[in-house]
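**Q** Fold the following and give me the result.
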Amino acid sequence: MATKKCLETVDAQYGGLHANCSHIKTSRVPEDLPDNTTTLDLTFNNIKTLYNNDFKYLTQLRYLDLSFNPIDTLQELSFHGLGSLLYLNMSYCGLYNAKHKVFGLGNLDILDVSGNSLSIINVTFFDEFPNLRTLRVSNAQLDNDFLAQNGLRIFSPLQKLENLDLSSNSLVFLPNDFFNSMVTLKVLNLANNNLITIPDVTQLVKLNSLYLNHNAITTLSHQTRDMLEKTNENNKKFKLHLWGNTFTCTCEEIPFLRWVEETDVDLDGSDYSCVESSGILTFTKAVYNQWTSFNRNCVSSFLLNLTIGGFGIITLTLIVAFVFLKNKMKLKLLLLRMIGKNIYPKKRDDFVYDAFIIYTDSISGWVCNELRNELETNRGIKLNLRDRDHIPGGSQADDLLEAIRDSWKIVLILTEEFLRSDLAYFAMCNCLSSVTLTTPQRLIVLIDHQTNITANLDFLLEAVNEDSILYVDLQHPLTIAFWDRISNVIKSKEGINI
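**A** Next comes the predicted model:
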C-alpha cells in the first residue's frame, strides 16, 4: 500500500511548519519535508531503521515524535543535523538496549524512551545529552543489577536534569548514593516498582516531588525518616508520594506510625493501608486514633519480655536459647497464660477452607487440574483457588487478604514467574503476617526446583517450619507419597498444645 502524504500546517508554538505524518504507513523518514519544518509527528508508522543523516535537512526541527514504530536499528548519525531539536519521543519503539552512542542531540531538552527493552545501556550513552532536563525511562525493563552497578556513571553527564522517570521497572533496590550527582533534580518518579527501601536524596536540594507509589515499602527506618526530614528542610516545596504501599502496623513500627501523623514532610495522604500483626488490614489513621490502647499493649509486651529476660541464668543461657528456638510458640503461649491471657490455637472449624493455594498464571493449569484432583477429589481437602473461587475483575490484593483470612493453611508455590510478579512481595509479607501465636504453622511453601532462591527470601523461609517446605519438580508428575505428605501437613493440627 502506497504511503500517504503528510499534513502540513502552521506550527503556532515554534513558528515554522507542523508536519503530521502519523499513520501514513511509511517505512522511511520522508525526504520531501520542507526545510522550515519545526514539529514532526511520525507516530504509528512502519519505520524499522533510522539511517545516518535521515534528518540532515531539518535543521530547524524542534519537536520530533517517533513513538510506536518498530525501530530495531539506530545508527550513530541518525540525528545528524538536529542541533535545534528540543523534544524527542521514542517511546514504545521496540528498541532493544542502547549499546551505541548517538550524536547530534546536544541541545535536546526532553527525551522519552519509555516502553522499550533497555536492560543494558552503554555507560556513555548520555554523554551526548549535556542539556537534557527531562528523561523518561518508564516501563523499560531496566536490569536492577546492571543499573545498581552502572547507574552513577550512566547518569553523571546529565548535569542539568530536572525530571527523571524510572517508574514501572520492577526495581527492588538502588544504592544509597545513586542520585547524589543529580543535584538539579526537581521531580523523581520511582512509582510502580518493588522497592523496599528509599535511596538517599538529601543531596537533591531542589527536589520538589518524590514518587514512590505502589512499591513494596512496609516501613521507613529511623535513618530514612531523618533523611526525608533533612530533605524537607532543604526545600519546603518537597512532597513525598507513598500511596499504594501497604505498611506494617506492629509495635516495632510505633516510631514510624507516629512520624506519618506528625511529620512536617508533605505527604500525599495521611491515612495509608497497613497490616496488623494478626494479619488484619487496617489504616494508619485508625491505629493512631486508638493510640492509647495500641501503645499500652505494646508497652506491656515489651515489659513482659524484659521481665522474662531478667530471670535468665547465665550458666543456662545456651540451654534456654536452644529450648526457645525449638519451642518458641509454646513458650510464648505459656507465658501469656501465666499472666492470665488465655490464648489458644485456632481450629480447622474456625475457617471456611482447608487451604488457600497462591500461584501464578504459568501453573494455573497444573493447580486447577492435577493439584485439585489429588488434594480435593482424592483426599477430601477443601481448597480456595483463585481461578475458581474469586470473582473475576476484583482487586487481587483484597481477594488475597480475604482468602488468607478464610483458610486454615496457606500453600505458597514459589516459581520464577511468581518472584517476578508485582504482587510477590505483598503476598509474601501477608503470608508471614498470617503466622501468629494462634496459627504458628499455617504457612506451607512449595518450591519449584527451577526456582533460584536468592538471599532476600531468607526472611520468608526462616519463618516456616522445615517440614512445611517442600521441593517439587513441576515439569513431571508428582508421586503419591508426595501428595500424601502435603495432605498430612495441611490436615495437621498446630501442634502447640501445652
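
**Q** C-alpha from now on. contacts and neighbour counts both.
**A** OK.

**Q** all strands of the stretch 351-498 of the chain, in order?
**A** Ranges of strands in the stretch 351-498 of the chain, per DSSP state E, counting those that start in this stretch, are 353-358, 383-385, 407-414, 443-448, 469-472.

**Q** Next, the second sequence, to be compared with the first:
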Amino acid sequence: MYEISFRGVGVTRKEEGRAIIDRDGILDGRSMVYLKQICAERVLLLENHIFVTEVSAFCGRLSKCLKYVDMTGNNLQGTIPALYRLLSSPNLETIIFISKLYENMMTSLDRKKRVMLTPLESKIPSQIHRAKSLKRRQNKQSHERSCQSRELPFLNDEHQTDGILKLYVSRNLKTVIFHFDYGSLSMSRKRRLMNAHSLETFVLRYGHKGLKDFTGEVFGVEHIKNLDFSYNDLSNVTLRAFEHFTGIETLIFSHTNINALFMSRESNRLFRVTTCLKSLDLSSNSLSELSTGTFRDNHRLESVYLRDNHFQTIPFDISLTPQLRLLDLSKNAVVQLSRKQRQQLDAHARLVADFHLVLNENILSCGCEAVPFLLWLSQTAVSLDNNGNYSCVTAQGQVSYTFAYRDTQALWRICYGKFYLWFSLVLLALMVTCFLAVVFISRHSNYFRAAIFRIFNPTFRMKTRVDYPIAVSIGYAERDYRFPFHHLLPFLERDLNLTTYVRDRDSLPGQYVASAIMDAMQSSWRIVLVVTAAFLRDDQWAEFTFRSAVYSQSLSNPAQVVLIVEERLRNRLPAHLLAAVTDDNIVRLDQLRMCYELKQRLRALLLHG
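**A** Next up is the predicted model:
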C-alpha cells in the first residue's frame, strides 16, 4: 500500500477527558494493531484528536516501509519516545509533527512551504509499480521484533560516548518538522545526530519554554540546509552551539528571545561559519544592534528578515552582502536612514535590480530634520513596500504619511525658509553696515587717525574754534573779489557772527604777502578757498595758497580746509588739494552765488564741523 490517511477521526474536544479512560485519542500498539502490519509508505493522521503516542504505535512491518509520516493538527503529548522510534525507521524520509496550536498559528508562508513538502493529493503509483513493489516485499524475508523489547536510542547511557548523547536516525531522513506546544529540553550537553547525511530540513519549534541553554555542541549536522529553531529560548547561547551547522542555507531564529547583548557583540562570529547562508530570519527578538562586520563572510545572502525588533537603522553594512535581494525592517524603531546608508542602498540597487526594502510599521519622521530622507524616498531606485508611503510623525507630534510630503521643496521652505530669510536679512544689513562704515571711515579718515593717535598719546586732543583767534580765513583770486567781499563776507560776519580774515582788508601795510597768507591760515579755525577759473589760471599766489592750506591741516584739526568751486572746474582742481580735502568739505555750485544750499553747507561746516 502506498498511503494511509485518517483525518478528523476520534473523540471531539469536549470528550477528551473521557478519552483517557477508554484510551480513545491514545495511539499505541493496540490501536495500531492492524495498521502496523501493513507496508505503507505514507501515513497521514491529521486532526484526529491524538494527544498521546506510545512507542508501540509505530513498529513491525509498518516501521520498515514508512517514508512519510504527518501528524499535523493533534494535541500531542507524551510523544518523545515514539518520535525517537520513528526517526530510526530505516526508510523514513519525512516526518511532520505539528500540534493543533501551531497549526492555527501557521502563516500563509508556512502553509505554502508545507504544501510543497506535502502534496494535497498524494501521487498513487501505477498498478504495475505497486505489483512489483508488493512482490519485492513478499520475497524479502523480515523478522518483526517486539517493539517493547527494542532498545530506544538517546534514552539511556548506553548511547553515550565520551559524554556525547547520540540520536540515531534513518539514513534516508531528509525532512524533520516538529512543532510542539509543551515540554522543555536543555541543550547544554553535547549531542550527535548519527547517520544524518541526507537530512536537509530540520524544524524544531517548541512551546512555552522549549529548547533552552544552548551551550552545548551538536555534531553530525553539517548537511542540514534549512534550520528553524523558532519559539525556543536562546537567551542563554554560546558560539559553539551552532558552529557545526556549516551547510545552512536557510536559518530561522524568530521569537527566540535571543540574547541581545550576545548579538551586539558576537553576531559576526555567529554567522561566520554559515558561508552558504542565503536566507536569515531574526524576527521578533527585541534586538537593537548587531556587531561590526556581521555578514562579512556571507556573500551568498539573499534575504534578511529583521521584522519586529528595536533596530533604529540598518544594523549591518550593505556592501558586505552583494547578492541581497530582500531586507525586511518592518515594525522596528527606524526614524530615518542616514546619508551613508541611503548612498549604500542606492549603490546596491544599481547592482541588484530587484532589491526590495520593507519599512512598513515604522514610525518615521517627517519633521524638518528628515527632509533629505523624505526626498530620498521619493527619488530612490530601491524598490520599497507600499510604494514608499509610510506613517510618519510631524514636528508637532501629529501622525501623517510620507506621501503628504512629496513636495519636499515646500517642506524645505516651511522648515528652513524662515531661518534663511532672517539670515539673508541679517547678512544684507551687515553688508550695508560694512559699506556705510567703509564710506564713513574713508570720508573721515583724519578723525580716525586722530583717534588712533590719541591712543598712543593721551595728552593729544582735537582743537576747537576757541583755540584759534580767527574763525574763518578766505582765500580768493584778486580778479574775483566781488563774490568774497560783497556776498560771502557779509554772510559770515553778520549771519554767522564769525571773525574773518581777507587778505585785501586785514593784512598789515608793508607785510609780505606770503607771510600774511601763512600767518592767517595758521591762526584760522577754517580756511575757505573760493576756487574760480581766474584763481586757477591767472592768480600768482594760487599755488602758494593751495599748498599753505594743505600744510595747515593737522590731526588736531583735520577738516580745516573748505573749498567753494564751480561744477565746471571740478576736474581742474590740483591733485594734492583733492587728496587733502574730503568730499564733504567741497561745495560744488553751478554758478558762484550765495544760494540756499551754499548757506546751509557753510553753516554746517563752519559752526558744527
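
**Q** circling back to that earlier point, any idea which of the strands of the stretch 351-498 of the first structure gets closest to K186 of the first structure?
**A** Distance to K186 of the first structure, taken as CA to CA, is lowest for strand 407-414 among these, at 39.5 Å.

**Q** Where in the second structure does that closest one fall?
**A** Mapped onto the second structure using TM-score structural alignment, strand 407-414 of the first structure spans no residues at all.

**Q** Between the strands of the stretch 351-498 of the first structure, which one is closest to L88 of the first structure.
**A** L88 of the first structure lies closest to strand 407-414 among these, at 41.6 Å (CA to CA).

**Q** Next, the angle from the closest one to strand 443-448.
**A** Interaxial angle of strand 407-414 of the first structure relative to strand 443-448 (axes from the mean of the first three to the mean of the last three CA atoms, to 10 degrees): 20 degrees.

**Q** Give the other helices and strands that strand 407-414 of the first structure contacts.
**A** In this structure, strand 407-414 of the first structure makes packing contacts with strand 353-358, strand 443-448, judged by 3 or more CA pairs under 8 Å, 6 or more residues apart in numbering; DSSP states H and E.

**Q** Let me know which of these is tucked in deepest.
**A** Compared across these, strand 353-358 shows the largest average neighbour count, a mean of 23 (mean count of other CA atoms under 10 Å).

**Q** And the residue nearest the centre of the first structure?
**A** N194 (1.8 Å; CA atoms, centre = their mean).

**Q** picking that back up, do you know which of the strands of the stretch 351-498 of the first structure lies nearest L152 of the first structure?
**A** When the strands of the stretch 351-498 of the first structure are compared by CA to CA, strand 407-414 sits nearest L152 of the first structure, at 33.3 Å.

**Q** Could you check which helix or strand contains P255 of the first structure?
**A** Assessed by DSSP states H and E, P255 of the first structure sits inside helix 254-262.

**Q** Now find how far off-centre that helix is within its chain.
**A** Distance of helix 254-262 of the first structure from its chain centroid, counting by CA atoms, centre = their mean, to the nearest Å, is 23 Å.

**Q** Just give me the mean distance for the following helix or strand past that helix relative to the second structure.
**A** On the C-terminal side of helix 254-262 of the first structure, the closest following helix or strand by DSSP H and E is strand 266-267. Taken against the second structure, strand 266-267 of the first structure registers an average deviation of 0.7 Å after superposition, with mean CA distance after the TM-score superposition for the first structure.

**Q** what does the helix or strand following strand 266-267 of the first structure correspond to over in the second structure?
**A** Going down the chain from strand 266-267 of the first structure, the next helix or strand is strand 273-276, by DSSP H and E. Strand 273-276 of the first structure corresponds to residues 391-394 in the second structure, going by TM-score structural alignment.

**Q** Over to stretch 219-238 of the first structure?
**A** The counterpart of stretch 219-238 of the first structure in the second structure, using TM-score structural alignment, spans residues 336-355.

**Q** re earlier: can you tell me the mean distance of the helix holding P255 of the first structure from the second structure after alignment?
**A** In the superposition against the second structure, helix 254-262 of the first structure averages 0.6 Å from its aligned positions (mean CA distance after the TM-score superposition for the first structure).

**Q** So which elements touch that helix?
**A** Counting by 3+ CA pairs under 8 Å, 6+ apart, helix 254-262 of the first structure packs on helix 222-234, helix 284-289.

**Q** how about JSON lines for the ones you listed, with mean neighbour count added?
**A** Listed next are these as JSON lines, based on neighbours: other CA atoms under 10 Å:
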{"stretch": "helix 222-234", "mean neighbour count": "17"}
{"stretch": "helix 284-289", "mean neighbour count": "17"}
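
**Q** Show me the one of the ones you listed that comes nearest L257 of the first structure.
**A** Nearest of these to L257 of the first structure, taken as CA to CA: helix 284-289 at 6.7 Å.

**Q** which helices and strands does that closest one pack with?
**A** In terms of contacts (3+ CA pairs under 8 Å, 6+ apart), helix 284-289 of the first structure is packed against helix 254-262.

**Q** Now do the helix it packs on: everything it contacts.
**A** Helix 254-262 of the first structure is contacted from outside by 219-222, 225, 249, 270, 284-285, 288, 295, using CA atoms under 8 Å, 6 or more residues apart in numbering.

**Q** Closest to D387 of the first structure out of those residues?
**A** Nearest to D387 of the first structure out of the contacts of helix 254-262 of the first structure is C249 (CA to CA; 30.6 Å).
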